[in-house]
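Visitor: here you go, sequence then predicted model.
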Amino acid sequence: MTLKTSLLSKRILMGTALSSSLLLIACQEHADLKTPLQASETNSLGSALVAKVDIVNPSSFKRPDEPIYLSYYDLGLSQTAALTVKTAQQVLPSQAVDINSDGELDGVYFIVDLNDKPIEVTITQQSSPSITAQTKRVQADLAHKQGGQWQPHSRPPKHQVGTGKKEYVGGEFKNVDELTPPDYYTDHSNWIRYEGPGIESDKVGYRFYLDWRNGFDIFGKLTTQPVLHTVGLDGYSSYHDKQDWGMDILKVGKSLGAGGFGLMGNNDELEHVADVSSRTARIIENGDLRASIQIDYQGWRNSYQNQNLTANISMHAGSRLAHVELSTDKNLPNIVAGVVKHPETEFIQADLDTMSNYGYGYIASWGNQSLDKSALGMAVFFKKGDVIDVRQDKNNYLAVLKPKGQSAQHTDYYFASVWQPESGINDKESFIEYLDQQAERLTIKPRITLHTTVTAKKTTQPLNDKIALEWARALADSELKRKALGYHANGWDVNRKRSPKFEYDIIGLQPYAYYQLGMATDEQTYKNVIAQVAGSFIDQQGKITAYKQSNFNIDNIPPGRNLIQLYQDTQQQQYLSAAKALRAQLQLQPRTSQGAFWHKNKYQHQVWLDGVYMGMPFLAQYGSLFETGHQQQETFAEVVNEFKLTREALRDPKTGLYYHGWDESKQQAWANKQTGVSAEFWGRGMGWLAMSVVDVLDYIPAKNTEQRDTLLAMVKELATDIAKVQDTDTGTWWQVLDKPTALGNYQESTATAMFAYFYAKALNNGYIDADYQDTALAAYQGLLNQFTLVHSDGTVSMTNQCYVAGLGFGRDGSYHYYMSEPVSKNDPKGNGPFILASLEVAKLLAGNN
């Protein structure tokens, strides 16, 4: 047995042992359990293990009361289940939640304290709900008087004198789950306790005026106990004075208050959600750890149109933040969120230029602005990519946000308040530290690795060619059900929340992978994806929708491989015309002084590692099919030269790893001033390179020995250097390749899938020594063990995908930057390589039979 074979055995056995241990524990805890989903029906001996969850703090500071949500779908459960969440030391408080406010419980929610050590959590399923005592740490509250009567308002608000508004006399407050005020209700009508619904955590409480003001107010709390149900029982005046529990601490006036919302009207002035046909408040959740309310505004008449708006507002235990999710039934150009602008307050704003579009920034105010004259800080947190503008008016500090969506539009943000008497935050500097930490918590989520019993049943099957092919089918079929066909020209990019663009992943890589699956299985359903998706962008004249050559964006080129395939299959001229247009772009593409392609026209003088995959496989294929003689040889020479120049510019001779980008001008903020390279070795960047070199070799003819030898030498070199940074325990690779133990780094699935594809294809084609078979199979088994989820309906998901990474425009290429980009699942940048890796591994294993 070779050393590499021994390493393979260790990797696979460890992965199998982990999965088997899940099943073993389930059997030990419930001997006659057939599947985890049957536990509630048959469990008389105890509980059945549903999942093991590893959680790591990605921040340098402690993150107390970190909320963790896991859907029943991801846990492999088909319905609401009685679940217990525990560590080795204790049972954790948990709650079944309706995270999307659709009226159905959809997952489990629990709170953990994240310090400097990983936490291992187990989730088990009981035959009946747990009776473990929990402390109620949040509350949603809504109450109005009953038993009295409406009378003409004795002291109506000045602006509503003579309008027929009424006040409620007599009666007692009763809590309700839903309330729609009559049209004669207004502020100070003595009918709704503290004038609207309220929500609180053990840190702070908020109330929302259910009238024309639509302002958000703050109850500062001096206790961790729920108090809203006791506030305002004797009218409006008492909670303006400090009591044992705290007090109302904010003067809202004509502002949005503490995190309220409105609209920047077509006269460029703030419009409140004031003129509506009706307002309905509902309590959606009122658990121990998470509470949420909904306010439904029907017939909102604004300067653009008459429309409906729904606001869902939620809080979790241990946090001052409230999450606001807004949905409108018609398009709006903006939504405004803000905080009141009091005299003598200091305005604070995060530096948005230093973060990516998915990073959270904030606007805030600080000063002695509470009603008891104490220091009070208020903030609104939002994603940089959602911001249109930051501005002020007479009454507010405002963030103007861009709603996103197709038919309905959505906007979300968070707001928070920090009151000095309860927080111990005494100065602006401490408040900014709090803001920065909260922004990081919103941006960089805990690193979660989820192993479920349902998944383990599948991943522990001995791997063979048929099993590998079935994994390709499983993910492909799952994505066909979910969204793969929705990326057509008139469709919707679910992840990016925009119309699809003609680009590398959704139109290029993923449909290409489907076609290869169709070739392997001879199933037309898979082959049809390139016509349904990529083909939909091409009109009868060969013009490409959502494409602009003058951008010289090399990310637009990969769909060209699908256009070539469509032309070969149909002989329809429009596909060849479109492919020619992409070839023409590459002829005109701006280049470095030595001839390497710029990544985009706006990324001047820059070569990115992923650009090799974006351009070269198409260029080589096009040249092999549609060019001849000297022109063809020039194309092949250009392809090989691109790899040479990329290697010269980006490869680190000490490690053999490649940096993400190179700026020939050395002017970019992310570029080393001596070498021009970026700072880190990004996993998927090298994945793109590795896939591209084995794909290009498909098209360089055997007679071009010198060119092939150059590429084959790179394949061998990559095989050696990539293996050095493979995780020996799992067979996977890390987001930043050479820093596995660095803070926040995580095992990343898209790079792992790309490397598994690279090794398996290189082995199948005889480019590398057979000793690398263990590396390929360990990578693929790691892809299954670490990143694959099987759901109760049989669908499959791929997890732990770096959603996106780039350079410039707030992306500084630092280690922290790569940690700050979202971690997602079921994205085409991972799905495509997963399918392709499965096909190559199936071929590899079939060849071993």
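Guide: Cool, the structure landed.
Visitor: please count neighbours and contacts with C-alpha atoms only from this point.
Guide: OK.
Visitor: who are the packing partners of the helix or strand where residue 754 lies?
Guide: Assigned by DSSP states H and E, residue 754 belongs to helix 749-764. Packing partners of helix 749-764 (3 or more Cα pairs under 8 Å, 6 or more residues apart in numbering; DSSP states H and E): helix 683-696, strand 733-734, helix 773-787, strand 801-802, helix 828-848.
Visitor: tilt between that helix and helix 683-696?
Guide: 30 degrees (axes from the mean of the first three to the mean of the last three Cα atoms, to 10 degrees).
Visitor: got the angle between helix 749-764 and helix 773-787?
Guide: With the same axes, to 10 degrees applied, the angle from helix 749-764 to helix 773-787 works out at 160 degrees.
Visitor: how about the helices and strands packed on helix 749-764, which one is nearest residue 457?
Guide: Ranking those by proximity to residue 457 (Cα to Cα) places helix 773-787 first, at 10.8 Å.
Visitor: so that closest one versus helix 828-848, what angle?
Guide: Orientation check (the same axes, to 10 degrees): helix 773-787 against helix 828-848 gives 140 degrees.
Visitor: tell me the buried residues in helix 773-787?
Guide: Across helix 773-787, burial judged by 16 or more other Cα atoms under 10 Å covers 773-787.
Visitor: same check on stretch 415-428?
Guide: 415-421, 423, 425-426, 428.
Visitor: how about stretch 518-537?
Guide: Result for stretch 518-537 [16+ other Cα under 10 Å]: buried residues 518, 526-537.
Visitor: below is structure B, check it against A:
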Amino acid sequence: MSEQPSGVSRRSVLAGSAAALGALGALALPGTASADPPDWSRAVVDSTMKRFTPAALGGWSYPIGLYLYGQYLFYRRTKEHKYLDYVVAWYDRFITDDGISNSFSSLDSMRAGQMLPLLYNETGNAKYRKAADQLRRRFDSYPRTSDGGMWHAVSRKEQLWGDGVYMAQPFLALYGKVFNDPTYCFEESAKNLDVYFGHLKEPAKGLIYHAYDATGSQPWATGPGKHSSFHWARAVGWFGMAAIDILEVLPADHPRRGDLIGIVQFLAEGYRRYQDPKTGRWYQVVDHGADAGNWLETSASSMYAFTLARGIERGYLPSSYAPVARRGYAGVLQKVSVGADGLTNLTDICEGTNVGDLAFYFGRKRLTNDFHGLGAFLIMNEQFTRRPV
């Protein structure tokens, strides 16, 4: 990972391209206790570290793993070891010389494992390799649908949720690269995206449904497709980021590489179609922007902006998507501010969410500084800091 330039301020983004951001109109910046920091990633990470010691950050979970991966990306840019030390201190609560004690009974429980190969590369400590090996072996016996899709959880029999691919498959692909296990890891991670996509996609909209039930027994699994009925924003965002992350390590000649690029292109068109023209962000239920009760959600908007920007950088998407990415980034920056205590606040982040009906999605809590949003924000901000579109 290459060293990155210094941070990009909110005002520079809003002022940098009048043509690209024109659809945003004259947006007033939210009130802040002080001027915008020169580097939003640093401000968010420093604020989180002031709020929580590693011991108080929370238990093993995918939102914490997502956040710490974002902090790791910031560390890779700055090379300031206190930021890596914080990540290591949290992981060392769970990992010993014997590895990790975890049954990994859900895909969600695997997401924090994304850092294990990275920590091994950073430290050379064998315990991170041992823990990564334990997680890798779990895939051999993890339950799957008849066509090979990994169940969202052992308790969610025969169910594939769009968010699940991000929880497990990027780890598997990265493990294959770092620890020289490419044949199984590359194929299995990419195959799962293909299988999930086949069940969840809605071609007319460029979106995916939240979940699929192979048995058709769930109350939300309506119709012949056996999928849920709505396009929940963060599930769509997880899916795009999963495709991007696997493409980062998949060999150029891998037979499924074209499929994953096609998924990025499919979703990018949906992102463009449903972006809110006033704010640049995206709605909690993506294609129901006109419905009363729907709201613009920050974590998914960060994910979409990241996926578009990385897709353009890697050549998966044409430059015509750059204005969409810039509007998305600028829109998310409208949701972060510095409070009177000098710490950052990131607002309108959806809480953890199961599959439900329209009222259920609209009624989810809108949180401030939730780790789903902080992690997605850092991933997005590091992308735009390193390579503005």
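Guide: Happy to help now that I have it. Computed from a predicted model, the values in this text were never measured in an experiment.
Visitor: residue 667 of structure 1 belongs to a helix, doesn't it?
Guide: No - the assignment for residue 667 of structure 1, made by DSSP: H, G, I helix; E, B strand; the rest coil, is coil rather than a helix.
Visitor: which residue lines up with it in structure 2?
Guide: With TM-score structural alignment as the criterion, residue 667 of structure 1 lines up with residue 217 in structure 2.
Visitor: equivalent analysis for residue 481 of structure 1, please.
Guide: In structure 2, residue 481 of structure 1 lands on residue 50 (TM-score structural alignment).
Visitor: kindly report the same for residue 842 of structure 1.
Guide: Checking TM-score structural alignment: residue 842 of structure 1 goes with residue 385.
Visitor: what do you get for residue 537 of structure 1?
Guide: Under the alignment defined by TM-score structural alignment, residue 537 of structure 1 is paired with residue 94 of structure 2.
Visitor: need the contact list for its match.
Guide: 60, 100-101 (Cα atoms under 8 Å, 6 or more residues apart in numbering).
Visitor: ranking the residues you listed by neighbours, who comes first?
Guide: residue 100 (20 neighbours; other Cα atoms under 10 Å).
Visitor: skipping adjacent residues, who's closest to that residue in space?
Guide: Using Cα to Cα, 6 or more residues apart in numbering and skipping residues adjacent in sequence, the residue nearest residue 100 of structure 2 is residue 131, 5.3 Å away.
Visitor: pick out the residue nearest the middle of structure 2.
Guide: residue 238 (4.7 Å; Cα atoms, centre = their mean).
Visitor: need the counterpart of that residue in structure 1.
Guide: Using TM-score structural alignment, residue 238 of structure 2 sits opposite residue 688 in structure 1.
Visitor: also residue 287 of structure 2?
Guide: So, by TM-score structural alignment, residue 287 of structure 2 is matched to residue 738.
Visitor: number of residues surrounding residue 344 of structure 2?
Guide: Count around residue 344 of structure 2 with other Cα under 10 Å applied: 23.
Visitor: so what's the equivalent of it over in structure 1 up against?
Guide: Counting by TM-score structural alignment, residue 344 of structure 2 corresponds to residue 796 in structure 1. Residues counted as contacts of residue 796 of structure 1 (Cα under 8 Å, 6+ apart) are 474-475, 478, 788-790.
Visitor: just the buried residues from those, in PyMOL please.
Guide: A single PyMOL command suffices to select whichever of the contacts of residue 796 of structure 1 are buried according to 16+ other Cα under 10 Å:
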select buried, resi 474+475+478+788+789+790
